[in-house]
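S.K.: okay, here's the prediction I keep looking at, along with the sequence it came from:
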Amino acid sequence: MPDGSALTAGVRLAVTTFTVLPVRAGRVDRATAGVAMSLAPAVGALLGAALAGAFLTLGGLGAPALVAAAVTVALGALLTRGLHLDGLADTADGLGSYRTGPAALDIMKKPDVGPFGVAAIVLALLVQAAAIAALAARPWTAALATVVVATSAGRLAATWACRRGVPAARPDGLGALVAGTVGPLPLAAGTAAVAAVAAAAVPGRGWQGPIVVVMAIAVAVVLTRHVVRRVGGITGDVLGAGIEVTTTLTYVGLVLG
């Protein structure tokens, strides 16, 4: 159980890691990193509520559904500094190179974006925007729950990537700070909370939401394992990739049917 100072610092670290909010940085170590990664789904829920509010407001003002959805996706990138999209691109380039170990890590670390990275970003944004646009035909409560759940589930994927037993690929950087810092209790609590809210995302089929969340997280876990086999561990880029992949899959699963 973290002490009071670690908890407060962990909250600050979670907010500064997953949003652009100008929160003053506090203590940063592996104890606070564990708190921050455990709280990632909660930060995602708050971010999702803001995005859902933007989408519903734009719809209420008469904006076409696709325009409102595109603005919502753009706002999400702005509020996270585009870091998760950058991680998705770098991870896609590293995996797409078919190289392993340090060679793949070098590709992921380069500032330029290759064809795999560009394709990954474009496809993720397109699918997310299309899924959000489909929410215009649903009750506002379901639309709100869907955006909150998808955004929160993405951050839950980062929590799972930081579970105990998962190593860091490098001795420094964000991956080294957060790898292996999350225990089983935060994993269970976070997953149960996101799955519970997901029941409200699909009217008349409360079972669909929790199943979608579990399946999306399962894909994220498999992706993390694959990356660990290829490069030896996780990095900040891998966390970003997991967030975007899981968010996209959750959106798709929740708008089906």
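M.R.: Received the coordinates, thanks.
S.K.: when you work out contacts or count neighbours from here on, use the C-alpha atoms and nothing else.
M.R.: Noted.
S.K.: tell me where this structure has helices.
M.R.: For the chain, the helices defined by DSSP state H cover 4-18, 30-38, 40-60, 65-79, 83-96, 101-109, 115-134, 140-161, 173-178, 184-198, 208-231, 236-255.
S.K.: could you identify which of those helices is most buried?
M.R.: Per-stretch averages of neighbours, counted by mean count of other C-alpha atoms under 10 Å, single out helix 140-161 among these, with a mean of 28.
S.K.: now do that one against helix 115-134, angle only.
M.R.: Following axes from the mean of the first three to the mean of the last three C-alpha atoms, to 10 degrees, one obtains 150 degrees for the angle between helix 140-161 and helix 115-134.
S.K.: tell me what helix 140-161 is packed against?
M.R.: Applying 3 or more C-alpha pairs under 8 Å, 6 or more residues apart in numbering; DSSP states H and E, one finds that helix 140-161 contacts helix 30-38, helix 40-60, helix 184-198, helix 208-231, helix 236-255.
S.K.: put this beside the first:
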Amino acid sequence: MPDSWRLAVGTFTALPGRAPRTVDRRTLGGAMLLAPLTTVPVVLTWVVLALLTTRGLLPYAVAAVLALVVPALLSRALHLDGLADLADGLTSGHDRERSLEVMRRGNTGPAGATALVLVLGLDAACLAALLTDGGGAVLGVTALVASRLAPAICARHGIPAAREEGLGQGVAGTVARRALVAVVALVCVAASAVAAISAVAVGRPWWTTGLVAATVALAAASGAVATRRHAVRRLGGVTGDVIGAAIEIALATGLVAASVLHAAI
């Protein structure tokens, strides 16, 4: 577990830390499962931004953009790079090898740039609506944490790697189905509990808010599953870029669900 945590921090954040002593498939699988915990610094930042906006000390739009700057810096923008590379690869044609070669180059083309603009714009719009009160902030944080279920979803048993090198080759098939289900359930329960507590604090029905939070978490996970399935169908497996893209698409999916449900309740 300590080695898995060190690997998770080193893989998903730019925070300094000790290198793992042993890196094997069990360590790699554990790192993928622990990815949601690496969002703690971003969660704290989003909470502060929500407090500032609800007190009228920061405009909602500014807070929304700042909320996206922090995870980009914390992840060295690798997830966004994965989104751009996957978009370029999937739009380069139907040939698997050509798509993988385009993704390997790492040069952002028109499709990649368009994907970045649309996804980040969608994220910012959703966060501007969610950071208006505590309940919305909780749902936004839920989408953030649940988006980091994507690495484990992409590394589930039975999912092959698309190429013989890179992060995808190392982590593909390292996460057991039961472990993945357990982590998804844990994130949903934790999100529901936090949302219910925040709802009780302001006199709102706790069961409705708790159910909404769980729905947001599942929506984010579904975005990751959809990304993985499409990548496996087109590329034959997963790569590091696929994992990064799955994180970003999961976040956008979760934020859209959060903003829609927040407006409805």
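M.R.: Arrived safely. These numbers were taken from a predicted model, which means no experiment stands behind them.
S.K.: for Arg24 of structure 1, find the nearest of the helices of structure 1.
M.R.: helix 4-18 (7.2 Å; C-alpha to C-alpha).
S.K.: so stretch 171-187 of structure 1 corresponds to what in structure 2?
M.R.: Counting by TM-score structural alignment, stretch 171-187 of structure 1 pairs with residues 164-180 of structure 2.
S.K.: starting at the chain centroid, how far to the matching stretch?
M.R.: 17 Å (C-alpha atoms, centre = their mean, to the nearest Å).
S.K.: with stretch 77-89 of structure 1 instead?
M.R.: Relative to its parent chain, stretch 77-89 of structure 1 has a centroid offset of 10 Å by C-alpha atoms, centre = their mean.
S.K.: from Val42 of structure 2, how far off is the residue at minimal distance from the centre of structure 2?
M.R.: Central residue of structure 2 (C-alpha atoms, centre = their mean): Ser147, 2.6 Å from the mean position. Distance of Ser147 of structure 2 to Val42 of structure 2, given as C-alpha to C-alpha, to the nearest Å: 13 Å.
S.K.: for Thr91 of structure 2, same thing?
M.R.: 32 Å.
S.K.: so who does the most far-flung residue of structure 1 relative to its centre touch?
M.R.: For structure 1, the residue at maximal distance from the C-alpha centroid (C-alpha atoms, centre = their mean) is Gly62, at 29.5 Å. For Gly62 of structure 1, no contacting residues are found, by C-alpha atoms under 8 Å, 6 or more residues apart in numbering.
S.K.: what's the counterpart of it in structure 2?
M.R.: Counting by TM-score structural alignment, the partner of Gly62 of structure 1 is Leu57.
S.K.: over to Phe116 of structure 1?
M.R.: Matched across to structure 2, Phe116 of structure 1 falls on Ala111, judged by TM-score structural alignment.
S.K.: thinking again about what came up before, so can I have CSV of the helices of structure 1 showing distance to Pro167 of structure 1?
M.R.: Shown next, in CSV, are the helices of structure 1 (distance: least, C-alpha to C-alpha, whole Å):
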stretch, distance to Pro167 of structure 1
helix 4-18, 20
helix 30-38, 13
helix 40-60, 19
helix 65-79, 28
helix 83-96, 16
helix 101-109, 13
helix 115-134, 24
helix 140-161, 9
helix 173-178, 8
helix 184-198, 16
helix 208-231, 8
helix 236-255, 12
